[in-house]
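Student: the following block contains a protein sequence and its predicted model.
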Amino acid sequence: MEVGGVSNFCCSGSHSADLGAQYITATSSYAQSHHRFYSEPLSAGVLQPLDSLVEGLKYKDGNKDYMTPLGMGSMVKHFLSESGADLFFERHVTGLYRRGASWEVQWKAGGSEMFDAVVLTMPAPQILQLQGDVGHVLSVHQKQQLEGVEYSSRFAVALFFPPDSINGPGRGPSLVVHTSVPFGLKHLERDKEDVQPIILQELNKLLPGLPQPISIKCQKWRYSQVLTSVPDCPGHMTILHQPPLVCAGDSFVHSNFDGCVKSALSVLSVLKASL
């Protein structure tokens, strides 16, 4: 199994902060249909009930909010560790080539490997950028659907403070700032090093008494949340049945934890039928 992506959980000494999603909201419906995907990480301590107030959040009856003490990435790591799969990280996929009953996957760093089936979970625009035979096996309609997927873009900044600056001795506090969708769109093509001072300037206007941080981490999310997903999609798109080539992820459902689970379950049914 090949796993790629950028970690959204960063650490600085005794500090930590999550630059991705800050909490998970389970609707009453998903809490039932996806019960095991909540109960297992809760039992393992990976997931915890969110016991603090989120200002501006519209609470609905039956909804439950959760947080991850070690970052959202810990949920992924939990399920991967339970799967027993052999994992290989830091392999940037650049091309897919059909080789009879298999797929040859090529890496940016050079080299390739053969697979019986491939599941792509990167954002739709990156699927269309892949070299090789993906563009040849996509139907005109499928290509149009992928081209229609739209993402918001954001910047996130984590500030780490010394232990005695706010809460006294002990673990140092951290603060995470997420920019708005219009801001992300306006500054999308700028380097994060150029955008960070703008964000910090606005932050100091909102919180003028903020202590001086000991370190700062800025993250640019070119593909944040899906604004427009593939319409009427069951959570995946089968590009080729044999050898199986399936696209999945929030491009084909919606951008939250339950959307990811829904997409994964739909892919599982496809792979079981194909293999």
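Tutor: Sure thing, it's come through.

Student: make it CA atoms for all contacts and neighbour counts henceforth
Tutor: Noted.

Student: dump the residue contacts of M75.
Tutor: Contacts for M75 (CA atoms under 8 Å, 6 or more residues apart in numbering) come out as P41, V46, L47, T68.

Student: ok, second structure coming up, stack it against the first:
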Amino acid sequence: MLQKMAKVLLVGSGLTGSATAALLRQKLPENTSISVWDKARGAGGRMSTSRCPNDSSITVDLGAQYITLTQEYKAKRKSLYDELQTQGILAPLTGQIEGPNSFDQPGAEHFVTPKGSSSLVKFFLQKANASMKNECLVTEVSFSDGGQVSVTTREDLTESFDVVVITMPVPQILQLRGSIHDCINSNSSVKKNLQNVSYSSRYALGLFFPPQTNLKYPWSAKYISDNPCVRYIALDQVKRGTADPNQGQSLAVHTNVPFGLAHLEEDVNSVKDELLANVRKVLPDLPEPMFVKPQKWRYSQVHKAYEGRPGCVTLSTNPLVIVAGDGFSGSTFDGCLDSAETVVKIIQENLHTSTSSGL
């Protein structure tokens, strides 16, 4: 059983990790120690916002593009969406979206992040008041009955915790060394369900343009179905509702999944020219960008989630080791919040405190 002063580690600072940290700070005793470790240089995971090296005021979202609130979640999450809009983190999407897509469900509302998608993660991390460590790739997780959880990184940092929540993509969880590997192998049902989780893969491209560049298109985002490579293009500042002719602009490009899978093992820079050539086929009058940033998303979106979409799975109760993230719920904003809420409920139950859901 957990002590009143618990030392908690969240592995991964994407949406699930950051939202879980915020909820834990809200629900657990004030003196709970909350740490967040992430392998990247900055927080966000697939909610990352990239800056142009030539002009840091120009940014582009290369991961999540907008948030869709479906009818299913409108009542449950109204207060959170209202708060995020009041804080300027979310705003209704007003630009035109062209082309066939699967997001226009009856009653759905779309929101953008005016300050970039990473601002959403930063909002939760600020609420969490957590100890954040970047460039911290976890490689080993070990624990024994009744003890603490020892977590080791590629950089040979080792620290022990009472609770560890791992929000890495499921294939990366399966690659972890230590007793977590034996724990998964000893439960054939859990192992099978973890192995069955699959993701789509794709490349993204950020194109940065200087002020006064003429990017006059009738849409803010466009889905493309007749190109062998390009699936989606967004005028990022127009989409966010922050376009200003006196400031630079950016274009976000996503490939389709077949292209991503076919080139998955190639170096990201070797694919860049082919991506640009296909972008110009779609937009033949596109001006020359001043900088181009390619991005590979090996785990772009969950294709098949853990059976039953439980939100998370508890691998050990004493000490408490939980695996969570969109692999256990689905690759949507609300899916990640579902996962976070399930994690917090389990931790609260182990602390013998009252449970409640919702941020």
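Tutor: Nice, I can see it. Here the structure is a predicted model, which means the values were calculated and not measured.

Student: ok so, going back, so which of the contacts of M75 of the first structure belong to helices?
Tutor: If you go by DSSP state H, those have P41 in helices.

Student: would you list the contacts of M75 of the first structure in TSV and tack on distance to E113 of the first structure and neighbour count?
Tutor: As requested, these are arranged in TSV below (distance: CA to CA, whole Å; neighbours: other CA atoms under 10 Å):
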residue	distance to E113 of the first structure	neighbour count
P41	33	17
V46	33	19
L47	35	23
T68	34	22
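
Student: now render the contacts of M75 of the first structure as JSON lines, adding distance to V230 of the first structure.
Tutor: As requested, the contacts of M75 of the first structure are exported to JSON lines (distance: CA to CA, whole Å):
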{"residue": "P41", "distance to V230 of the first structure": "30"}
{"residue": "V46", "distance to V230 of the first structure": "31"}
{"residue": "L47", "distance to V230 of the first structure": "30"}
{"residue": "T68", "distance to V230 of the first structure": "29"}
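
Student: count residues in the vicinity of S50 of the second structure, would you?
Tutor: Per other CA atoms under 10 Å, the neighbour tally for S50 of the second structure reads 18.

Student: counterpart of it in the first structure?
Tutor: Counting by TM-score structural alignment, S50 of the second structure corresponds to C10 in the first structure.

Student: for its match, helix, strand, or coil?
Tutor: strand (DSSP: H, G, I helix; E, B strand; the rest coil).

Student: got the contact list for it?
Tutor: C10 of the first structure sits in contact with S16, A17, D18, L19, K217, where contact means CA under 8 Å, 6+ apart.

Student: overlap between these and the second structure?
Tutor: Retained in the second structure: S16, A17, D18, L19, out of these (criterion both residues aligned by TM-score structural alignment, their matches' CA atoms under 8 Å).

Student: okay, the counterpart of H263 of the second structure in the first structure and L175 of the first structure: tell me how far apart.
Tutor: Structural alignment (TM-score structural alignment) places H263 of the second structure against H187 in the first structure. Distance, H187 of the first structure to L175 of the first structure, by CA to CA, to the nearest Å: 22 Å.

Student: can you check M75 of the first structure too?
Tutor: Counting by CA to CA, the gap from M75 of the first structure to L175 of the first structure is 21 Å.

Student: ditto for D116 of the first structure
Tutor: Counting by CA to CA - D116 of the first structure and L175 of the first structure are separated by 44 Å.

Student: all helices of the stretch 1-150 of the second structure, in order?
Tutor: For the stretch 1-150 of the second structure, the helices defined by DSSP state H, counting those that start in this stretch occupy 15-27, 78-86, 118-128.

Student: return the most buried member of those.
Tutor: Most buried of those, by mean neighbour count (mean count of other CA atoms under 10 Å): helix 15-27, with a mean of 26.

Student: corresponding residues in the first structure for that one?
Tutor: Using TM-score structural alignment, helix 15-27 of the second structure finds no match anywhere in the first structure.

Student: quick one, what contacts the equivalent of P41 of the first structure over in the second structure?
Tutor: In the second structure, the residue matched to P41 of the first structure (TM-score structural alignment) is L84. Taking CA under 8 Å, 6+ apart, we find L84 of the second structure in contact with L90.

Student: what count of nearby residues applies to the nearest residue in space to R51 of the second structure that is not next to it in sequence?
Tutor: Leaving aside its chain neighbours, R51 of the second structure sits nearest to T59 (4.4 Å; criterion: CA to CA, 6 or more residues apart in numbering). Look at T59 of the second structure: counted by other CA under 10 Å, it has 24 neighbours.

Student: over to F89 of the first structure?
Tutor: Neighbours of F89 of the first structure using other CA under 10 Å come to 10.

Student: any figure for the gap between it and L96 of the first structure?
Tutor: 18 Å.
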